[in-house]
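*Asks:* could you look at this predicted model? Sequence included:
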Amino acid sequence: MEQTVELIYRPTARDFAAALRARRRASPMARRQRKIFAIGLPFIAFCAVMAVITGGGVSDIPVPLLVPALFALVAVPLMPRLQARAFQKLAERQGELRTVVAAAGLHITTDHSSTAMDWTTRPRLAEGPDVFVLLSPDKHGFEFTVLPKRAVATPAEMEHLRSLLDRHTTRA
């Protein structure tokens, strides 16, 4: 008899925020963005400081330098939270999720729909402290499925789930 693990849960914004963080760690595009941000922001700050030192005031900082820096300082940290809220609002409409993980793949049932996916649709795995994130085969993981660890009933089921995921996916 095939063993399965069933997760029953209502997705939260926290689940999606954790999933987006895990997906971001697995995405080459996100890693590039972090590098650009890590190099670009100090460079812009350096240029702004130099403009103040050499020009004598904040008003001498060029606007084309200041506007992107301020936008990056505000928007970049807020983006994952805003995306997580948007995903959670969409998921709220579906009600409770019942996800069955088995050797054949995933079967997800909501209050309004049901879908089955084999492992070829989610062959990559990113793990965060609170979630498993199954990613689509594309290198950016545009499609993903969140499995909150809080929805696993027992430590034995958690080990079985981890075993199934390790057997059928590759770590991203």
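*Replies:* Thanks, I have the structure now.
*Asks:* only C-alpha atoms from now on, for both contacts and neighbour counts.
*Replies:* Will do.
*Asks:* which residues in this structure form helices?
*Replies:* 13-26, 28-55, 63-92, 155-168 (DSSP state H).
*Asks:* tell me what the first one is packed against?
*Replies:* Spelled out, that is helix 13-26. The helices and strands touching helix 13-26, judged by 3 or more Cα pairs under 8 Å, 6 or more residues apart in numbering; DSSP states H and E, are helix 28-55, helix 63-92, strand 124-127, strand 131-135, strand 144-148.
*Asks:* of all the ones you listed, which one is nearest R171?
*Replies:* When the helices and strands packed on helix 13-26 are compared by Cα to Cα, strand 124-127 sits nearest R171, at 4.8 Å.
*Asks:* one more structure, for comparison:
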Amino acid sequence: MINSAAKDNTRNRTSPKPSFQKVLRKSSLSFLAMTPLLLATIGLVGMFQVLVSPEMLASLFRGHPLFDTFTGTLSGAAAAGNPMVSYIIGGELLNQGISLYAVCAFLLSWVTLGFIQLPAEIEVFGGRFTLYRNILAFIFAMITAMLTTITLQILS
């Protein structure tokens, strides 16, 4: 009796694996449902990169470490894009005399935050997760930027 009950429990726990075609069809439908959001996000990021120049970003910074870190984090989050492009913009900002606090915060938030992608992220991950992830990324981008700059000042 005990053996047959154990076998029945084992049978109930395992479910048949869905076929590859069924999984592929379900994944394709999910991707197609997200396509408009993805295209809109790519379009907004592209427009922002074309319309906002490094000179426009440089005009936002005042020279105060805390204010520059906050502004750098906000502008990086609004200007989300490709990490490779962010290094070029970061170099241009440093060449224009923008503080390392601001540039570090900008680069970190450029890659980890993204106000433009929020609708797509909410659709995929849910509102609560997206809110927590973005708040924590915002806070830690500022902390990391400040600690990086302070560490570099101590070491040099």
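*Replies:* Arrived safely. As the structure is a prediction and not an experimental result, all values here were calculated from the model.
*Asks:* give me the TM-score for this pair.
*Replies:* Put the two chains on top of each other and the TM-score (TM-score structural alignment, normalised by the length of structure 2) is 0.30; 66 aligned residues with a Cα RMSD of 3.7 Å.
*Asks:* want to throw the helices of structure 1 into TSV with mean neighbour count and distance to E127 of structure 1?
*Replies:* Listed next are the helices of structure 1 as TSV, based on neighbours: other Cα atoms under 10 Å; distance: least, Cα to Cα, whole Å:
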stretch	mean neighbour count	distance to E127 of structure 1
helix 13-26	21	6
helix 28-55	14	16
helix 63-92	14	17
helix 155-168	15	10
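*Asks:* can I get those helices in a markdown table with distance to L135 of structure 1?
*Replies:* A markdown table is the format used below for the helices of structure 1 (distance: least, Cα to Cα, whole Å):
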| stretch | distance to L135 of structure 1 |
| --- | --- |
| helix 13-26 | 8 |
| helix 28-55 | 13 |
| helix 63-92 | 16 |
| helix 155-168 | 12 |
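*Asks:* among those helices, which comes closest to V100 of structure 1?
*Replies:* helix 155-168 (10.0 Å).
*Asks:* burial of R124 of structure 1, as a residue count?
*Replies:* When neighbours are counted by other Cα atoms under 10 Å, R124 of structure 1 registers 24.
*Asks:* I'd guessed it sits against L165; true?
*Replies:* No - between R124 of structure 1 and L165 no contact is recorded; they are 9.1 Å apart, counting by Cα atoms under 8 Å.
*Asks:* quick check, central residue of structure 1?
*Replies:* Residue closest to the average C-alpha location in structure 1 (Cα atoms, centre = their mean): L20, at 1.2 Å.
*Asks:* tally up the residues packed near F125 of structure 2, please.
*Replies:* Using other Cα under 10 Å: F125 of structure 2 sits among 10 other residues.
*Asks:* who's in contact with it?
*Replies:* Shown in contact with F125 of structure 2 (Cα atoms under 8 Å, 6 or more residues apart in numbering): no residues.
*Asks:* okay, it and V85 of structure 2: tell me how far apart.
*Replies:* Look at F125 of structure 2 and V85 of structure 2: by Cα to Cα, to the nearest Å, they are 26 Å apart.
*Asks:* closest to G105 of structure 1 out of the helices of structure 1?
*Replies:* The closest of the helices of structure 1 to G105 of structure 1 is helix 155-168. By Cα to Cα, the value is 8.3 Å.
*Asks:* by contact count, what packs against that closest one?
*Replies:* With 3+ Cα pairs under 8 Å, 6+ apart as the test, helix 155-168 of structure 1 has strand 5-9, strand 97-102 packed against it.
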